[in-house]
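Q: how would this look folded up:
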Amino acid sequence: MMSRTDHIRLMAKYNKWMNDKLYEAAMTLPGEELIADRKAFFSSILGTLNHLAVGDTMWLKRFATHPANYSALEPVRNLPIPERLDQPLYSDVQSLSNHRRLLDQVITEWARSITDHDLDHVLRYASTKGIVADKNFFCLVMHFFNHQTHHRGQASTLFSQLGVDVGVTDLLALIPNEVTV
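A: Prediction:
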């Protein structure tokens, strides 16, 4: 049976795997295709990829306030806090890809450092609107990964509409087989 920490590590692996696929697809398109308004929630492919980086940065900075004081989150502590969910961190895909690789490395290392005990903590944080909330840390981590999956699904749809196949996107591809006796 997979533990909560094992599941988090699997989700971190899935996150990196899918981001690699999306950025590989993005690199095949001219810049004007990446910034074209496609009537998506964050307008364009680049806007959607930027939003994912913004959301991840915001959540990782919040997670950095956990009493476990995760050293893996140190690179994120020094990043500026995005002001808006639609804030463009980078205007070109190569710069955003470099930032994405940093975030994915941090997420992977952080996921390896989480203990089961850490997951029962109640984390206090403020939303982008300043609303303070106290939420179960494990539930917040699951939201973090679900948020990524949601918007990567939107991005993969935008690629599909342009005839770009990002390949298999199902988490199922990474879930290990269980040995039955």
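
Q: going forward, measure contacts between C-alpha atoms and count neighbours the same way
A: OK.

Q: center of this protein - which residue?
A: Centrality entry for the chain: nearest residue to the mean C-alpha point is Gln148, 4.4 Å, by C-alpha atoms, centre = their mean.

Q: quick one: classify that one as helix, strand or coil.
A: helix (DSSP: H, G, I helix; E, B strand; the rest coil).

Q: roughly how far apart are the residue nearest to it when sequence neighbours are not counted and His121?
A: Distances taken as C-alpha to C-alpha, 6 or more residues apart in numbering place Leu52 nearest to Gln148, at 6.3 Å, with adjacent residues excluded. As judged by C-alpha to C-alpha, to the nearest Å, Leu52 and His121 stand 25 Å apart.

Q: look at the two and report which has more neighbours.
A: Neighbour tally, Leu52 and His121, criterion other C-alpha atoms under 10 Å: the higher count belongs to Leu52, 23 against 16.

Q: another one to check against the first:
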Amino acid sequence: MSILEHIALLARYNADMNQKLYDAAAQLSQDELTADRSAFFGSLCGTMNHMLAGDTIWLKRFAAHPAAFPALQAMHDIPLPSGSLRHTFGDSVAALRPYREQLDAMILALAPQLQPGHVDGTLEYRSTQGVLFHKHFGSVLLHFFNHQTHHRGQASTLLTQAGIDIGVTDLLAWVPGA
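A: Predicted coordinates for the structure are as follows:
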């Protein structure tokens, strides 16, 4: 598999897993969703908000790429999260789900727009503290998906602790057969 095929696979995995996460979280009461569970972002809802904030920040950076990916044009109209990585987009699954689905649709649409020259090139961006970076774009894209997987793992643990089984989470279930 080429890196572009891996990115397309990760985009599908990401969208499917986010749907599973939101479906599982919807089984919780509002109090259970927002209960402080001593996670890094407090509650399951806090973790879900963090994932949206991180994705928004990265997608805005990707939207500034010189290739001007059509899939990310809407990101130009979406403001950066205030409060950065702890931004709150909502406090319920119903409030968060439309934005999650919007971002996942953009990610799915971005994957086929990527070309080898894009992923082999450099992405210039600023950190949330304003530090300028120049990084290999393909590696940054892999980090983007890894970050989501990391926090979905935390969310899956919080759901398990609340008595909800999210089901299979292994990427292997999405890898096509030979």
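
Q: need the TM-score from the superposition.
A: With the length set by TM-score structural alignment, normalised by the length of structure 2, the two chains reach a TM-score of 0.97; 177 aligned residues with a C-alpha RMSD of 0.7 Å.

Q: mind listing what the residue nearest to Asp165 of structure 1 when sequence neighbours are not counted touches?
A: Spatial nearest neighbour of Asp165 of structure 1, excluding adjacent residues (C-alpha to C-alpha, 6+ apart): Phe159 at 6.8 Å. Taking C-alpha atoms under 8 Å, 6 or more residues apart in numbering, we find Phe159 of structure 1 in contact with Ala25, Ile45, Asp165, Val166.

Q: what is the neighbour count of the first one?
A: It refers to Ala25 of structure 1. By other C-alpha under 10 Å, the residues close to Ala25 of structure 1 number 16.

Q: pretty sure it contacts Val166?
A: Yes. Contact criterion C-alpha atoms under 8 Å: Ala25 of structure 1 and Val166 qualify, at 6.2 Å.

Q: show the end-to-end separation of stretch 120-139 of structure 2, please.
A: First residue to last in stretch 120-139 of structure 2 (C-alpha to C-alpha) measures 9 Å.

Q: how about that stretch: buried residues?
A: For stretch 120-139 of structure 2, a neighbour-count test (16 or more other C-alpha atoms under 10 Å) marks Thr122, Leu123, Glu124, Tyr125, Phe137, Gly138 as buried.

Q: can you check stretch 9-22 of structure 1 too?
A: 9-16, 18-22.

Q: select from those residues every entry located in helices.
A: 9-16, 18-22 (DSSP state H).

Q: does Arg38 of structure 1 belong to a helix, a strand or coil?
A: Once three-state DSSP is applied, Arg38 of structure 1 turns out coil.

Q: that one maps to what in structure 2?
A: Mapped onto structure 2 by TM-score structural alignment, Arg38 of structure 1 lines up with Arg37.

Q: for its match, which non-adjacent residue is closest in space?
A: Distances taken as C-alpha to C-alpha, 6+ apart place Ser43 nearest to Arg37 of structure 2, at 5.3 Å, with adjacent residues excluded.

Q: distance check, the one you found against His6 of structure 2.
A: Ser43 of structure 2 sits 31 Å away from His6 of structure 2, going by C-alpha to C-alpha.

Q: more neighbours: these two, which one.
A: Ser43 (20 against 14).

Q: the more buried one contacts Asn49, doesn't it?
A: No. Between Ser43 of structure 2 and Asn49 there is no contact under C-alpha under 8 Å: 9.7 Å.

Q: so who does Gln113 of structure 2 touch?
A: Phe69, Ala71.

Q: swap in 7 Å and give it another go.
A: Phe69 (C-alpha atoms under 7 Å, 6 or more residues apart in numbering).

Q: what's the spacing between it and Ala71 of structure 2?
A: Separation of Gln113 of structure 2 from Ala71 of structure 2 (C-alpha to C-alpha): 8 Å.

Q: grab the nearest non-local neighbour of Ser71 of structure 1.
A: Excluding its sequence neighbours, the residue lying closest to Ser71 of structure 1 (C-alpha to C-alpha, 6+ apart) is Trp110, at 7.8 Å.

Q: and that neighbour, how many neighbours?
A: Other residues near Trp110 of structure 1 come to 21 when the count uses other C-alpha under 10 Å.

Q: same check, this time on Ser82 of structure 2
A: 11.

Q: SS state for it?
A: Going by three-state DSSP: Ser82 of structure 2 is coil.

Q: what helix or strand is Leu158 of structure 1 on?
A: helix 137-161 (DSSP states H and E).

Q: quick one: the strands in structure 1?
A: 122-126, 132-136 (DSSP state E).

Q: and the first one, how far from structure 2 on average?
A: By mean C-alpha distance after the TM-score superposition for structure 1, the fitted strand 122-126 of structure 1 averages 0.9 Å away from its aligned residues in structure 2.

Q: in structure 2, what range does that strand match?
A: Residues 122-126 of structure 2 are where strand 122-126 of structure 1 lands, counting by TM-score structural alignment.
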